[in-house]
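Novice: sequence-free structure coming up:
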């Protein structure tokens, strides 16, 4: 592994930066980001202060779901480069003290994967049992896929269907097959032998399906029901996850970050406890506050700051009780946090820094998604044809099917689209933001970006945040200290203390567009960070400006 680690829990010390390779930096001017483009920007990442780089899928793929449909687990997709390019990136990152995480997608493959092609060719092939096929003239049940429509797709020329929890071109693997599982484990180990530091593990709570394959009452006008009730975090998944850990991760001093939606808080210890399946997991309870369901964007919520605060505190307390958290406010599946968490009219650089400080110093490993450190906002698109994301296109048509107007449907998609965070990274204010010299694969948020990396106060604040956590007198408290949430505060103010032995530092954030008066038990001592320089809190009683954060003792 890069920079050989001797401690078991080395990943608690890291600051992890997520790159969406298609949109990070285009080195060969074809409009698509690539591995050499990431390599060119390693000095930027080093200067930012991050220690680990998580790269979204770079594997051979037809890109139906932007690389989360893998046709070859050990091939590099030509649009990103070659394995030689990856090896150079890994070596250069190692030289700079930056570790590399890759995405591990093992719930499904692309329908172009050789296993699936063999399964289609010959129903008696062993590969037919690598996937989930059911004989019959009718679909086996009424489950709806995450991306809309039935989870069952007919096999051409046969009275038979195969299961896909996601898109029809992402057939699910049959984890009930031990031979398949061993193939997956061998592949994982070859990547770890290559020297990567670990994996972020995609959709891992979907690998176990209820074996009765029974229908459930419909929950939409399409007559279907979300497949989550029968395919996500189901009884028996623990057998697969323990075996996965035993056969792969446990043999290496690697880090594993599970994308684990659908796991109730009372089961967190199984996932991230002392003998948990993973090093840490993402919790989406507070991230998905704007919608009732992560896959039904037309079911919007009128959430309040108080509700967000309560969800965040509940999430943190559950993570702390069980193990270690992966703290985030943005990723490749989420809209931009500044657009989601901050009211219109207040979406400024200071507010971007304010919500950044709010989450960054929670107990756990902080994750930064590309462009978040610049204070990027959502894109506004006029037509559904401008979207690439299959989930956005599905939600647009489902919204109309559910009775909303095309204008309402467009609004839902603009608010929630995964394309919001997948727009190309703006490095400067030139055309296409310095991402490429040609029109990129997905329209920029702005073609001549006002928000970019060449001059940016939010970026400066993130550098300070990282330096404080990693290399300051209060680093031990911020890395390993316990967390205690403050209770005697206004509903709109989130406050917490990080404590280690006899040392304490505090974070206060005003999460609202109103000024908020705060009264503390003790006077503010030293202020380490203040996102709104025009207002310096002092004493026991002071006022926080909208979306202001302060870190102090």
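Specialist: Noted; the coordinates are in hand. Bear in mind that the values here come from a model prediction, so they are computed numbers and not experimental data. Numbers count the residues shown, from 1 in each chain.
Novice: C-alpha only now, for contacts and for neighbours.
Specialist: Will do.
Novice: correct me if wrong: residue 111 contacts residue 119.
Specialist: No - proximity of residue 111 to residue 119 does not meet the contact threshold set by C-alpha atoms under 8 Å, at 10.0 Å.
Novice: from residue 130, how far off is residue 205?
Specialist: Shown here: residue 205 relative to residue 130, a distance of 18 Å by C-alpha to C-alpha, to the nearest Å.
Novice: ok, now residue 227?
Specialist: Between residue 227 and residue 130 the distance is 20 Å, computed by C-alpha to C-alpha.
Novice: want to compare, so here's the second one:
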């Protein structure tokens, strides 16, 4: 058993803009995070993953960085950051920074120099190409709609941007670029941070032939995926990063890796690979995608979810490690997506937490998840702030003719701003997030759903998350036990076991408002059982051979053989 502190930790993601505003300008900041460290300590988390706080013009909410070694003015100063780091460490909480090095902002000094002339010393820090017959170098499409190439009149060439036009991609083929990145990482690590979450890190290596990508029937542009996702030199680059930087510190690393398979993931996280500790994969986040991707917003099938989660649990169990998450800053609220955010809001939020936190891997809690924050339905597209959502609306409705009401329904279901409404601290105006007008509207349900109402309610979602975290810390089986799916084809129940030595955890989750009967498979033998946790207050001491589950019920038993 390969033990490590980051395997035993629980991570809490903070999206600073929406967490807590300390100076009354409507925008969350570092001071607001400092204010709430005691709250996070109370919850029991070990690590804060801090979404980008670097200097940025904010085209993509901080993921467009203009200076890696300065703090965005709206968030505070480097002094404020140092204060946050010290206070967090004093409370036993580590800080993991967001590393965004596939691209920079077009306002970064490197790019300002790069676009000046083809002879500039920074020219090859980015990917510049000549067009073909007045068209971009290839047909690649941007993740944020439109072409992935932007024409720049000053040198009459195109630069690559897999995301926004204001996010030019760095040229990782250039050793100078890599060394600049490594030096910057060392600067932060020497400051005392505890690791990096690496944004779209599996996109940093591009096929240098830059061939056209395949086009789907409804696509205006080609997919860059085959030539940039898990590109030709990505493992070479990460191995170099590990050798020159990561291996020299006792830190936590997680790579965001869209489009990765379990086999490919093992190349990133395998014990013998010397690259990363774990990756974020998105296969379960793609459930319900259709012809318009996530904007089709179809229903999901529980057995598909079980199959995907099980594939990752089994695929990385020998020599790898999973990251466990339902939500992040790019995903809708899980209680609205996989649960029932109306009649069974509390029960389904707790059930989903149970299902995830009992699996093998490091759990990630996204701000507000621990109080059951839900999706939001703003009245018009003008009230949304997310560049991906706005661009998709314009392309699908205004260009392709998708029905506006249908698109808004998809945005309500899957849009990124669902995760970005301010944290609901109390039932005062603006949910206690700010004394000014918030940068994005607060979810109107804040008067019912907020931290203040849950802190001292022993039956609250907050206190249930606190209990799950505590159980994880006290029971090695929750961290290191082997996962096995049971009742594989059941349409309503997700149940699995975790085994370590002569102990077995039995996890039972009802994903519906129905009352299905759970029947214990014959192959599971035990001498004694102990009820560990459940989301209903009723006594669960009876037989576990066969019993009826309540709507969205979750139960966990410890079995002794």
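Specialist: Perfect, thanks for sending it. Bear in mind that the values here come from a model prediction, so they are computed numbers and not experimental data.
Novice: now the TM-score, please.
Specialist: For these two chains in superposition, a TM-score of 0.95 is obtained (TM-score structural alignment, normalised by the length of the first structure); 543 aligned residues with a C-alpha RMSD of 1.8 Å.
Novice: the first structure: which residue goes with residue 119 of the second structure?
Specialist: Across the two structures, residue 119 of the second structure finds its equivalent in residue 124 of the first structure, going by TM-score structural alignment.
Novice: how about the contacts made by its match?
Specialist: With contacts defined as C-alpha atoms under 8 Å, 6 or more residues apart in numbering, residue 124 of the first structure has no neighbours.
Novice: tell me who's in contact with residue 144 of the first structure.
Specialist: 150, 151, 165, 224, 225, 226, 227.
Novice: next one: residue 321 of the second structure
Specialist: With contacts defined as C-alpha under 8 Å, 6+ apart, residue 321 of the second structure is in contact with 7, 269, 270, 277, 278, 360, 361, 362.
Novice: repeat that for residue 171 of the second structure.
Specialist: Contacts of residue 171 of the second structure were listed using C-alpha under 8 Å, 6+ apart, and they are 124, 125, 126, 127, 177, 204.
Novice: same question, residue 289 of the second structure
Specialist: Taking C-alpha under 8 Å, 6+ apart as the criterion, residue 289 of the second structure is in contact with 295, 296, 297, 298.
Novice: go again with 10 Å.
Specialist: Remark: with contacts taken as C-alpha atoms under 10 Å, 6 or more residues apart in numbering, residue 289 of the second structure is in contact with 295, 296, 297, 298, 299, 300, 414.
Novice: for these, which one is nearest residue 391 of the second structure?
Specialist: residue 295 (12.0 Å; C-alpha to C-alpha).
Novice: let me know the secondary structure of that closest one.
Specialist: Reduced to three states with DSSP: H, G, I helix; E, B strand; the rest coil, the structure at residue 295 of the second structure is helix.
Novice: just tell me what it corresponds to in the first structure.
Specialist: With TM-score structural alignment as the criterion, the equivalent of residue 295 of the second structure in the first structure is residue 298.
Novice: counterpart of residue 254 of the second structure in the first structure?
Specialist: Aligned partner of residue 254 of the second structure by TM-score structural alignment: residue 257.
Novice: against residue 280 of the first structure, how distant is that match?
Specialist: Relative to residue 280 of the first structure, residue 257 of the first structure is positioned 5 Å away (C-alpha to C-alpha).
Novice: what is the burial count for the closest residue to residue 514 of the first structure other than its chain neighbours?
Specialist: Beyond its immediate neighbours in the sequence, the residue positioned closest to residue 514 of the first structure (C-alpha to C-alpha, 6 or more residues apart in numbering) is residue 546, lying 5.3 Å away. Residues lying near residue 546 of the first structure (other C-alpha atoms under 10 Å) number 23.
Novice: element containing residue 546 of the first structure?
Specialist: Residue 546 of the first structure is part of no helix or strand when elements are defined by DSSP states H and E.
Novice: repeat that for residue 186 of the second structure.
Specialist: helix 175-191.
Novice: what's the mean distance for that helix versus the first structure?
Specialist: Following the fit onto the first structure, the mean deviation recorded for helix 175-191 of the second structure is 0.6 Å by mean C-alpha distance after the TM-score superposition for the first structure.
Novice: which residue numbers in the first structure go with the helix or strand following that helix?
Specialist: For helix 175-191 of the second structure, the following helix or strand on the C-terminal side (DSSP H and E) is strand 195-198. Using TM-score structural alignment, the residues of the first structure aligned to strand 195-198 of the second structure are 198-201.
Novice: buried sites along the matching stretch?
Specialist: Within stretch 198-201 of the first structure, the residues that qualify as buried are 198, 199, 200, 201, counting by 16 or more other C-alpha atoms under 10 Å.
Novice: show me what residue 266 of the first structure aligns to in the second structure.
Specialist: Under the alignment (TM-score structural alignment), residue 266 of the first structure pairs with residue 263 of the second structure.
Novice: returning to what we had before: out of the buried residues of stretch 198-201 of the first structure, the closest to residue 378 of the first structure would be?
Specialist: Within the set of these, residue 200 lies nearest residue 378 of the first structure; the separation is 24.6 Å, counting by C-alpha to C-alpha.
Novice: wait, the closest one touches residue 106, no?
Specialist: No - taking contact to mean C-alpha atoms under 10 Å, the distance of 11.2 Å between residue 200 of the first structure and residue 106 leaves them out of contact.
Novice: hang on, the earlier thing: assign the match of residue 119 of the second structure to helix, strand or coil.
Specialist: Residue 124 of the first structure carries the three-state label coil when classified by three-state DSSP.
Novice: now it: how far from residue 161 of the first structure?
Specialist: The gap separating residue 124 of the first structure from residue 161 of the first structure is 15 Å, by C-alpha to C-alpha.
Novice: count of residues packed around the counterpart of residue 410 of the first structure in the second structure?
Specialist: Using TM-score structural alignment to pair residues, one finds that residue 410 of the first structure aligns to residue 408 in the second structure. Other residues within reach of residue 408 of the second structure by the criterion other C-alpha under 10 Å amount to 21.
Novice: may I ask you to confirm that residue 408 of the second structure belongs to a helix?
Specialist: Yes - Residue 408 of the second structure sits within a helix when classified using three-state DSSP.
Novice: so how far is residue 391 of the second structure from it?
Specialist: Plainly put, residue 408 of the second structure is 13 Å away from residue 391 of the second structure if you go by C-alpha to C-alpha.
Novice: between these two, what contacts are shared?
Specialist: Both residue 408 of the second structure and residue 391 are in contact with residue 397, where contact means C-alpha under 10 Å, 6+ apart.
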